[in-house]
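>>> my questions are about this predicted structure, shown below with the sequence.
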Amino acid sequence: MTRHRIFDMSFASIYPLYITKVERKGHTQEELDQVLTWLTGYDSAALQQTITEEITLEEFFDRAPEMNPNVDLITGVICGIRVEEIEDPLMQKIRYMDKLVDEVARGKKMTSILRKPVAA
């Protein structure tokens, strides 16, 4: 399997782009951080530490305290590819993150972004 260059990009280089994207659409860094903590289990201090340490995206997800158990409820298209069909686990996590950031920027309700499983 091909190693993608994005795996070696630092989270610190991508995070400001995410902030710009959500703020340009009238949303906040706090909303962004909320979805990132939901996805990865990092708290605000740990998120800031990943930025300070300039860890790669691969390390960011390897060190994540706990991926949210409802992550498989994230569906849809990002970069022309359905996120639920991405075979590389790391690339899928990165695209899940992109998808959540897009949803914040589009103004989707936070209750919808932070997916809750449908009660049986």
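Ah, there it is.
>>> please count neighbours and contacts with C-alpha atoms only from this point.
Noted.
>>> surely residue 37 is in contact with residue 43?
Yes: taking C-alpha atoms under 8 Å as the definition, residue 37 is a contact partner of residue 43 at 5.8 Å.
>>> in stretch 57-69, what's buried?
Of the residues in stretch 57-69, 57-61, 64, 67 count as buried by neighbour count, 16 or more other C-alpha atoms under 10 Å.
>>> so which of those belong to strands?
When the buried residues of stretch 57-69 are checked against strands using DSSP state E, none is located there.
>>> one step back: residue 37 and residue 43 - which one has more neighbours?
Relative neighbour count places residue 37 above the other of residue 37 and residue 43, with 20 against 16, counting by other C-alpha atoms under 10 Å.
>>> for comparison:
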Amino acid sequence: MKNNFDRVFKMSFAGVYPHYIEKAEKKGRTKAEVDEIIHWLTGYDQKTLQKHLDDKTNFETFFRQAKVNPNSSKITGVICGYRVEEIEDKLIQQIRYLDKLIDELAKGKAMEKILRK
């Protein structure tokens, strides 16, 4: 399983980011909402997010440099067949948190619920 993690860690965040936007927009949501979720989860502002995108930062570096929101522990549910709250590897858990939040956005959930306010 570690090899799968390594592959995910090395993936460029910039390579996946357009897919997050596409998933949201297909369901009538916006890039701004995707960015708001990323800002909330990582603590990055738009300038820092853009720098990571421009630099093609990999997921490992992207999340290791983030100040992950303490309320992220309130994110629960299943993504890719795993309960996010039970994932032991913190980095994979954070990546799956983002997947789960984008999923919730695409399913029409209200932003204040997605951002665990």
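Yep, it's here. Computed from a prediction, not measured in an experiment: that's the story for all the values here.
>>> what does the TM-score come to for these two?
TM-score of the superposed chains, computed with TM-score structural alignment, normalised by the length of the second structure, equals 0.95; 115 aligned residues with a C-alpha RMSD of 0.9 Å.
>>> ok, which stretches of the second structure are strands?
With strands called from DSSP E, the second structure shows them at 78-79, 82-83.
>>> okay if I get those strands as TSV plus mean neighbour count?
As requested, the strands of the second structure are exported to TSV (neighbours: other C-alpha atoms under 10 Å):
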stretch	mean neighbour count
strand 78-79	14
strand 82-83	13
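>>> mind putting those strands into JSON lines with distance to residue 99 of the second structure?
Shown next, in JSON lines, are the strands of the second structure (distance: least, C-alpha to C-alpha, whole Å):
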{"stretch": "strand 78-79", "distance to residue 99 of the second structure": "7"}
{"stretch": "strand 82-83", "distance to residue 99 of the second structure": "12"}
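>>> and residue 12 of the second structure, which of those strands is closest to it?
When the strands of the second structure are compared by C-alpha to C-alpha, strand 78-79 sits nearest residue 12 of the second structure, at 20.1 Å.
>>> I'd like the distance from the closest one to the chain centre, please.
Computed by C-alpha atoms, centre = their mean, to the nearest Å, the chain-centroid distance of strand 78-79 of the second structure equals 13 Å.
>>> for that strand, give me the average deviation versus the first structure.
Compared with the first structure after fitting, strand 78-79 of the second structure has a mean deviation of 0.2 Å; criterion: mean C-alpha distance after the TM-score superposition for the first structure.
>>> indicate which one of the strands of the second structure is closest to residue 102 of the second structure.
Across the strands of the second structure, the minimum distance to residue 102 of the second structure, taken as C-alpha to C-alpha, is reached by strand 78-79, at 10.6 Å.
>>> how many residues are close by the residue mapped onto residue 25 of the second structure from the first structure?
Residue 25 of the second structure is assigned residue 23 in the first structure as its aligned equivalent, the criterion being TM-score structural alignment. Other residues lying near residue 23 of the first structure total 16 when counted by other C-alpha under 10 Å.
>>> wait, residue 23 of the first structure touches residue 29, no?
Yes: counting by C-alpha under 8 Å, residue 23 of the first structure sits close enough to residue 29 to count as a contact (7.2 Å).
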